[in-house]
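Visitor: A predicted structure for the sequence below; I have some questions about it.
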Amino acid sequence: MQVKLIPTPEQASALEATLRTVNQAANDVSRTGFERCGLRGEVKRLRSECYAELKDRGLGAQAAQHVIKRVADAYATLRGNIHHGNLGKTGSNRRVKAESKPIEFRLNAAHTFDNRCLSWNYDQRTVSIWTVHGRLKNVAFAASPSDLRTLIEHRRGESDLVFRDSKWFLLAVCEIPEQPEFEPRDGVGVDRGINNLATTSDATNYSGRRLNRYRRWQARKKAEIQAKRTRSAARLLKKRAKREARHAAHINHSIAKDVVAVAQRTERGIALEDLKGIRERVTVRRDQRATQSSWPFHQLGAFIAYKARRVGVPVIEVDAAYTSQRCPLRGCGHTERANRPTRDFFSCRRCGLAGPADVVAGVNVRDRARSAWVFVNMPQPT
């Protein structure tokens, strides 16, 4: 959970100095470990090499341990990426660059605090946090009543101190138990798209018209700013990209919340199209490539899945092939590209069934899920 801190100017200065100090220390540990251990930056080896030096620099015991663990985790991630080929083959420029120098941390990168370094006062809505200038007490934070209740009941373990867009946040780990899944009476099929972000088999449509206008406006502003080719323009582009990503996430959260609420109220499961590899399988016009590649379809599905797990709604993914070209009428099932003469309209060439194409796709997704749920619930052979 993201909790916004409201520090005073003096407290903000101490927090800034803390992040700068611990990240400088992490860079020093990274360089030392790279020189003496290469990419094998394991916790025990780094602790024996660097712990005493970190203590001499004024870091507390817990802060020093967290710095060492951050560096070790970063090198473990790098080794994993190399092993799985995520940085290219042996000898590729990207892999050689990663292997030839120590990992570097940004001076304002997030840092981890455990319960010894950070304590919460929920009644006063304040935290007490360790800094290089001593313990800061009564640092105010903002939280809605529901968020505060979640923190009180479910917060566990560590929290990350984050400085982003001139604001301070604590990312607190909350362990919320999942509800057991109920046996669905039926399913709600969800078809995801660009012009209609989501359409359910109940004919509920979440239109993307306003979002598409917003994104076209953002694209025009992006082109204007890119034409300036200055450092300030680059910073502004990064800021606007984050704003657009937050806007998309907000819309996906709203859609996912509504879909899960309907499924929970009607005791139905949720069926989604399996869109893995959709960008490689589907060919679109040149003017639609950027739109298709940039909209977070996977994020919407992930939001629906995790919100459903919290309330026990079963979710299943089904094959997405021809869901908008197949007639959903029982006894027909005719599949043909001509069944969809336009983007928004479906008309079966065999039986004459007609309607909105996205609703038809949602119904087909639901029908495929029905068969899958029957299969899943069948007793398995021993």
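Guide: Cool, got the structure.
Visitor: CA only for contacts and neighbour counts going forward, please
Guide: Fine.
Visitor: OK, contacts around Pro7?
Guide: Neighbour list for Pro7: 139-141, 168 [criterion: Cα atoms under 8 Å, 6 or more residues apart in numbering].
Visitor: What of Ile6?
Guide: Contacts of Ile6 (Cα under 8 Å, 6+ apart): 139-142, 168.
Visitor: of these, closest to Ala203?
Guide: Ala142 (39.0 Å; Cα to Cα).
Visitor: what about the closest residue in space to that closest one that isn't next to it in sequence, how many neighbours?
Guide: Excluding the flanking residues, the one nearest Ala142 by Cα to Cα, 6 or more residues apart in numbering is Lys4, at 5.5 Å. Lys4 is flanked by 16 other residues according to other Cα atoms under 10 Å.
Visitor: how close does Val318 sit to Thr199?
Guide: The span separating Val318 from Thr199 equals 16 Å under the rule Cα to Cα, to the nearest Å.
Visitor: So the two - more neighbours on which side?
Guide: Taking neighbours as other Cα under 10 Å, Val318 and Thr199 compare with Thr199 leading, 25 against 19.
Visitor: Could you double-check that Asn115 sits in contact with Glu158?
Guide: Yes - between Asn115 and Glu158 there is a contact at 6.7 Å, judged by Cα atoms under 8 Å.
Visitor: More neighbours: these two, which one.
Guide: Higher neighbour count among Asn115 and Glu158: Glu158, with 17 against 13, using other Cα under 10 Å.
Visitor: A further structure is provided below for comparison with the first:
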Amino acid sequence: MKLVVQVKLLPTPEQAAALAATLALCNTAANEVSAVAFAHGVFARQKLQKLVYTDLKARGLSAQPALHVIRKVADAYTALHAQIEAGLLGGEHSRQRRKATSKPITVRADAAQPFDDRCLSWQMDARTISIWTARGRVRDIAFTGEPGQLKFLADHRKGETDLVHRDGMFFLIATCEIEQVLRVEPADWIGVDRGIVNLATTSDGDNHQGKGLARYRRRQARLRAQLQAKKAAGSRSAARRLARRAQREARHAANENHKISKSIVTDARRTGRGIALEELSGIRDRVRLRRHQRATHSSWPFHQLGTFIQYKAQRAGVPFLEVDPAYTSQRCPVPWCGHTERADRPDRNTFCCRRCGFAGPADVIAAMNIRKRACVVWAFVSMPVPTPKGGQGRCDPGTTPSRDRERNKA
């Protein structure tokens, strides 16, 4: 499993100037390579390398940085063509698609640049790096980070590292690779329901929300509306402040999601249980929201929270599943009842079964139903099946009851 660790560089003014010049040179060269690729219609990395490698070397790029520039451009065009094939840019004559394909791809002057171990070396004990720059090899650039992250970096770093310039500071984002812990049979499951009011509610009844967070989100919405009004009036400073505030809100949301996911995974690992979430792909297109909920629903990264829970669970060896979200908040969790009706939700926060009278917080009820579905899915995943030789085997971990039904229909 691959993860990334970010560390902050602490360069001297001379070292910072060399790093800035390096990003500027590499990204200027990338724009030139992109123009050549667009003009010749050549987007494959090896063919593009034959066209531009000599020119990149003449510009002062060493061999490895030149190859990284070429690969960065080739990957950008590969991503663009994948978006076109997937229909994400509209039809053949759509305005968005014409705009994307009518000119070469360009990158910012301070866009990230990848480095491999030939161009960048780490001295973990001294907490310094040595890196190739446009002004030659620069050594003894100090870096810092959270102690746990630094230890993880020292033990598991493998692969490329990106040099990033953001908010006047330089960062290194390093790739780490760890062996995934073998999956064990869970004693039970923790169902997790993600929502607008309560960001995450578990089947144990734990609500991961808070009045402080709700106040923060309301205040940010008011400030954002004020800045957007000033931006519409032509204020350039309001546009800059709006961009900085968006970054600040994203960092705050990521921090909250990290804390929530860490708490859930820690609880599951301590009790020997697995974690089950709703499969929420396409949720923005499926749900109908009240007007005052739309901004909240669109502004919080619910998918990020699920991703954090998933990778932390895999890293800790905790089983993880995603289950069908249909009617989880309308179905009675009582085993002998199971009544499902929209009227079981008299309001947003309350569940009350119209058949058996079972009642409780709606988010907790949804989490309980997610837990029950995880038990069923895991039973199918772990079900022994005959092997071609007549022995007993295990189901494919990707197999679920829904996929079995689709296969039977086919």
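Guide: Cool, got the structure. Owing to the predicted nature of the structure, the values given are computational and were not obtained by experimental measurement.
Visitor: Could you list which of the contacts of Ile6 of the first structure belong to strands?
Guide: Secondary structure from DSSP state E places 139-142, 168 of the contacts of Ile6 of the first structure in strands.
Visitor: hmm, back to that, show the buried residues in the contacts of Ile6 of the first structure.
Guide: Buried members of those, scored by 16 or more other Cα atoms under 10 Å, are 139-141, 168.
Visitor: What segments of the stretch 51-200 of the second structure are strands?
Guide: Ranges of strands within the stretch 51-200 of the second structure are 113-115, 120-123, 128-133, 136-144, 157-166, 169-177, 189-194, 200-202, based on DSSP state E, counting those that start in this stretch.
Visitor: Between those strands, which one is closest to Ala276 of the second structure.
Guide: strand 189-194 (4.9 Å).
Visitor: Residues touching that closest one, excluding its own?
Guide: Strand 189-194 of the second structure is contacted from outside by 200-204, 268, 273-278, 302, 363-364, 366-372, 374-375, using Cα under 8 Å, 6+ apart.
Visitor: Narrow those to those in helices?
Guide: Residues of the contacts of strand 189-194 of the second structure located in helices (DSSP state H): 268, 302, 363-364, 366-372, 374-375.
Visitor: quick one: which of these has the most company?
Guide: Neighbour counts for these (other Cα under 10 Å) peak at Ile370, which has 31 neighbours.
Visitor: so what's Leu223 of the second structure up against?
Guide: For Leu223 of the second structure, no residue meets the contact criterion (Cα under 8 Å, 6+ apart).
Visitor: And the strands of the stretch 51-200 of the second structure: which comes nearest Leu67 of the second structure?
Guide: Of all the strands of the stretch 51-200 of the second structure, it is strand 113-115 that lies closest to Leu67 of the second structure, at 10.2 Å by Cα to Cα.
Visitor: What is the closest one packed up against?
Guide: Packing partners of strand 113-115 of the second structure (3 or more Cα pairs under 8 Å, 6 or more residues apart in numbering; DSSP states H and E): helix 13-40, helix 63-85, strand 157-166.
Visitor: same thing but 7 Å
Guide: When contacts are defined as 3 or more Cα pairs under 7 Å, 6 or more residues apart in numbering; DSSP states H and E, strand 113-115 of the second structure sits against strand 157-166.
Visitor: rewinding a little: ok, so of the ones in helices among the contacts of strand 189-194 of the second structure, who is nearest Ile84 of the second structure?
Guide: Using Cα to Cα, these come closest to Ile84 of the second structure at Phe302, 26.0 Å.
Visitor: In the first structure, what residue corresponds to that closest one?
Guide: Mapped onto the first structure by TM-score structural alignment, Phe302 of the second structure lines up with Phe297.
Visitor: Ala263 of the first structure versus its match, what's the distance?
Guide: Taking Cα to Cα as the measure, Phe297 of the first structure falls 20 Å from Ala263 of the first structure.
Visitor: hmm, back to that, kindly reformat the strands of the stretch 51-200 of the second structure as TSV containing distance to Ser237 of the second structure.
Guide: Listed next are the strands of the stretch 51-200 of the second structure as TSV, based on distance: least, Cα to Cα, whole Å:
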stretch	distance to Ser237 of the second structure
strand 113-115	29
strand 120-123	38
strand 128-133	34
strand 136-144	32
strand 157-166	19
strand 169-177	21
strand 189-194	36
strand 200-202	36
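Visitor: For Tyr311 of the second structure, find the nearest of those strands.
Guide: Nearest to Tyr311 of the second structure among the strands of the stretch 51-200 of the second structure is strand 169-177; the distance by Cα to Cα comes to 12.3 Å.
Visitor: so where is that closest one in the first structure?
Guide: By TM-score structural alignment, strand 169-177 of the second structure lines up with residues 167-175 in the first structure.
Visitor: what does stretch 259-277 of the second structure give?
Guide: Residue span in the first structure matched to stretch 259-277 of the second structure, by TM-score structural alignment: 254-272.
Visitor: what's the answer for stretch 140-147 of the second structure, then?
Guide: Matched against the first structure by TM-score structural alignment, stretch 140-147 of the second structure falls on residues 138-145.
Visitor: Also stretch 52-71 of the second structure?
Guide: Using TM-score structural alignment, stretch 52-71 of the second structure lines up with residues 50-69 of the first structure.
Visitor: thinking again about what came up before, ok, and which of the strands of the stretch 51-200 of the second structure has the densest surroundings?
Guide: Of all the strands of the stretch 51-200 of the second structure, strand 189-194 has the most neighbours on average by mean count of other Cα atoms under 10 Å, namely a mean of 27.
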